[in-house]
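Novice: here is my input; please provide its structure:
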Amino acid sequence: MEENKDVTIYDIAEKLNLATSTISRALKDHPTISSKTIKKVKKTAEEMGYVPNTLAAGLRGNKTNTIGVLIPTVTQPFLSSLISGIEITARKSGYNVIIMQSHDSYEEEVSMAKSLYGSRVSGIICSLAMKTIDTSHFQQFVSNNIPLVFVDRVPKDFNTFRVIIDNYAAGYKATTHLIEQGCTRIGHLTAGSKFGNLYTERMRGYMDALKKHGLPVEEELIADLKTVTYEEGVKSSNKLLDLKNRPDGIFASGDIMAVSAIQCAKKRGIKVPEELAVIGFNNDPISQIIDPNLSTITHPAEKMGQMSAEIILKSIKFPKKDEVKEITFLNTEVLVRESSKKI
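Specialist: Sure thing, here's the model as predicted:
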């Protein structure tokens, strides 16, 4: 396949049927050009992948053998393992990795995406920021045949590769495990209303497991955290444990939330797991440090990173247009430890 040429002001002029001089002035916010035309020109330039920076434009003509990785943070154990899987796979094929953090900010994610595009990456792997709803800033990659893979936190309606686990099945498994341990009143710590379908799907699995086993779905047992932090986990756990008819089991959508539930219970003299069985999600290192050790759901982070990089490398080697993009589901398992063993 012929390599893409740089997008120039001539290409933008042809698309909009305007003079190149008009395009040039519009891109520089020249006062002789109307705000409506400036807006239209800049929008088209962005969609076409125009790079105004001279150095960046020069880079676009060359292969950089670099894969861009845009993630919320490098501090989460899951994301650190994801990066490891990407980097090991990329380096085996002679590719380097650039890592950028959005810090869960939509604005930073937009800025980082533009920076990666300007750096002439050969492909990009992204786990979305929690506050991202509009994903149009990734169109510049697709429009210029730069392979794009979303991993773990993925958009619903963007036609590109996705590497995810079956969050619904994982939530169902976790809740079913607690039911099998004799729990009949199971609380759920989630962040579903704030941070997209990842947590929503886990909650849907939780609800369906209850229904399947003839248990009611009770709104007072579902705690929706403002942020996925230990502090918010403590607040929400205490609310559940303050209930007149408190839960005898808790499924938390993240290990940090589950740890907060265990510690809140212990401070109140509630025995874990005898009086409160707890299961988390991710199998973070903290799950084996907390006492009792935390039951959790495996989240194959390194494998997800490896698979994401493999898709990028394959797409670079064998580029195809208008193909149906695959959604890859990876299996999860229940890791049973002391925190949920009632039987």
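
Novice: alpha carbons only for contacts and neighbour counts from here, please
Specialist: OK.

Novice: on the three-state scheme, the residue nearest to the spatial centre of the chain is what?
Specialist: What sits nearest the mean C-alpha location of the chain, by C-alpha atoms, centre = their mean, is Arg153, with 2.1 Å. Here Arg153 is coil, with the state taken from DSSP: H, G, I helix; E, B strand; the rest coil.

Novice: so it touches Ser127, yeah?
Specialist: Yes - counting by C-alpha atoms under 8 Å, Ser127 is a contact partner of Arg153 at 5.0 Å.

Novice: Met304 versus Asn197, what's the distance?
Specialist: From Asn197 across to Met304, the span is 18 Å (C-alpha to C-alpha, to the nearest Å).

Novice: one more: Gly171?
Specialist: Gly171 is 19 Å from Met304, by C-alpha to C-alpha.

Novice: who has more neighbours, the two?
Specialist: Gly171 (29 against 25; other C-alpha atoms under 10 Å).

Novice: mind checking what secondary structure that one has?
Specialist: Following three-state DSSP, we place Gly171 in the helix state.

Novice: would you do the same for the sequence below? I want to compare the two.
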Amino acid sequence: MKEHTEVTIYDIAKKLNLATSTISRALKDHHSISKKTIEKVKKTAEEMGYRPNNLAASLRSKKTKTIGVLLPTIEQPFLASLISGIEITAKKAGYNVIIVQSHDSYKGEVNLVQSLYNNRVSGIICSLAMETKDTSHFQLFIDSNTPLVFVDRVPKEEFNTYKVIIDNYNAGYKATKHLISQGCKRIAHLAAGSEFSIYYERKKGYLDALKEFNLPIEDELIVKLDGITLEEAARATNKLLDLKNPPDGIFAPGDILGVSAIQCAKKRGIKVPEDLAVIGFNNDPISQIIEPHLSTITNPGSKMGQASAEIILKTLKSKDKDEVKETRVLNTEVIIRESSKRK
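Specialist: From the prediction side, this is the model:
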């Protein structure tokens, strides 16, 4: 006799080629789903013999005292600092922390979101993968009233949840303005990420600073990177230094990129900052190991982690499920070191 298996929302999602979050919302008559889709989902559910698993739902409502943290990686000093801020704050309140890495993969992120949901975390803190453009997989947490905070890399579109960020546009503007103040006239940019990322905002700040001070915006001075690595930054820097009219300044939107730019310049006998001024981003430890020390923009990782955990804990205590989802913006500062100090 063939064993009977329960039909789940995953089975319905597979049959209709829709996201599980869409199926979940359609079955609850959620306002964000069209009537046509709701009817189609309910009809398919009935045909397949789907029955809501009320036991599973009740188990899920009994949250563990655990906060899930989903990050692109734990290797970057900034993200390690972010984790520290989360852990210290969570543990003081008696919560454990689960840390998982997407490795900048969209598919990896989707799978980990489902795993954290299945493990009934009390709340989730997430910095998006570089590949992520669609964030509908996070709707599971919103539908189940599980506190969700996006930190650092946050969704570009309007997403009704909490965010903890820095003003990346303003930080990019400040970094570029600093190079201009040091007499740089041809400032290059190592362009990372996509238009959906924090790096895009830093690039916009760079472009607007050039416009404000009537400096040229030239395509050849903006080199697209395929990743945040020493090797990619070296390739981009060498391409810039090979130009007939090379730059006299580089804004690198990450310290590892700025360090690589300095190393390339030194190998080619180019003096930093006299011939080429360089500024990075994050104030990672590596910025003070390289010679000359790298100018940079502070990125308050520990404070961002602390703020994210505080929002989760506050929301868990709150009975107002419709409260305004705040966006908390933390300050950044320019740290001037030898790599850009001409005056």
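
Novice: could I get the TM-score for this pair?
Specialist: Once superposed, chain against chain, the TM-score is 0.86 (TM-score structural alignment, normalised by the length of the first structure); 318 aligned residues with a C-alpha RMSD of 2.8 Å.

Novice: could you report the distance from the residue nearest to the centre of the first structure to Ser21 of the first structure?
Specialist: Distance from Arg153 of the first structure to Ser21 of the first structure, by C-alpha to C-alpha: 42 Å.

Novice: what does the helix or strand hosting Glu109 of the first structure contact?
Specialist: Using DSSP states H and E, Glu109 of the first structure sits in helix 106-118. Residues from elsewhere that reach helix 106-118 of the first structure (C-alpha atoms under 8 Å, 6 or more residues apart in numbering): 51, 56-57, 59-60, 68, 70, 100-102, 128-132, 137-138, 140-141.

Novice: same thing but 6 Å
Specialist: Ala56, Ser102, Lys131, Thr132, His137 (C-alpha atoms under 6 Å, 6 or more residues apart in numbering).

Novice: who wins for neighbours among the residues you listed?
Specialist: Most surrounded of these: other C-alpha under 10 Å gives Ser102, at 22 neighbours.

Novice: give me every residue that touches the aligned partner of that one in the second structure.
Specialist: Alignment note (TM-score structural alignment): Ser102 of the first structure maps to Ser102 of the second structure. By C-alpha under 6 Å, 6+ apart, the contact list for Ser102 of the second structure reads Pro72, Gly108, Glu109.

Novice: from Ile86 of the second structure, how far off is Ser102 of the second structure?
Specialist: 18 Å.

Novice: same question for Asn160 of the second structure.
Specialist: Counting by C-alpha to C-alpha, the gap from Asn160 of the second structure to Ile86 of the second structure is 22 Å.

Novice: who has more neighbours out of these two?
Specialist: Neighbours were counted for Asn160 of the second structure and for Ile86 using other C-alpha under 10 Å; Ile86 has more, 25 against 12.

Novice: sec struct for that one, please.
Specialist: helix.

Novice: ok now do it, which residues does it touch?
Specialist: Counted by C-alpha under 6 Å, 6+ apart, Ile86 of the second structure has contacts Gly305, Gln306, Ala309.

Novice: can you give me the helices in the second structure?
Specialist: Ranges of helices in the second structure, per DSSP state H, are 9-16, 20-27, 35-48, 54-61, 77-92, 106-118, 139-143, 168-181, 198-212, 230-241, 255-267, 301-317.

Novice: as TSV, those with distance to Phe281 of the second structure would be great.
Specialist: Formatted as TSV, those follow (distance: least, C-alpha to C-alpha, whole Å):
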stretch	distance to Phe281 of the second structure
helix 9-16	42
helix 20-27	36
helix 35-48	45
helix 54-61	41
helix 77-92	10
helix 106-118	25
helix 139-143	32
helix 168-181	8
helix 198-212	10
helix 230-241	14
helix 255-267	5
helix 301-317	12
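
Novice: ok, which of these comes nearest Leu330 of the second structure?
Specialist: Nearest of the helices of the second structure to Leu330 of the second structure, taken as C-alpha to C-alpha: helix 301-317 at 7.5 Å.

Novice: Lys40 of the first structure versus the residue nearest to the centre of the first structure, what's the distance?
Specialist: From Arg153 of the first structure over to Lys40 of the first structure (counting by C-alpha to C-alpha), the distance is 31 Å.

Novice: ok, now Gly233 of the first structure?
Specialist: 45 Å.

Novice: try Tyr172 of the first structure
Specialist: From Tyr172 of the first structure to Lys40 of the first structure the distance is 47 Å (C-alpha to C-alpha).

Novice: same deal with Ala252 of the first structure?
Specialist: 46 Å.
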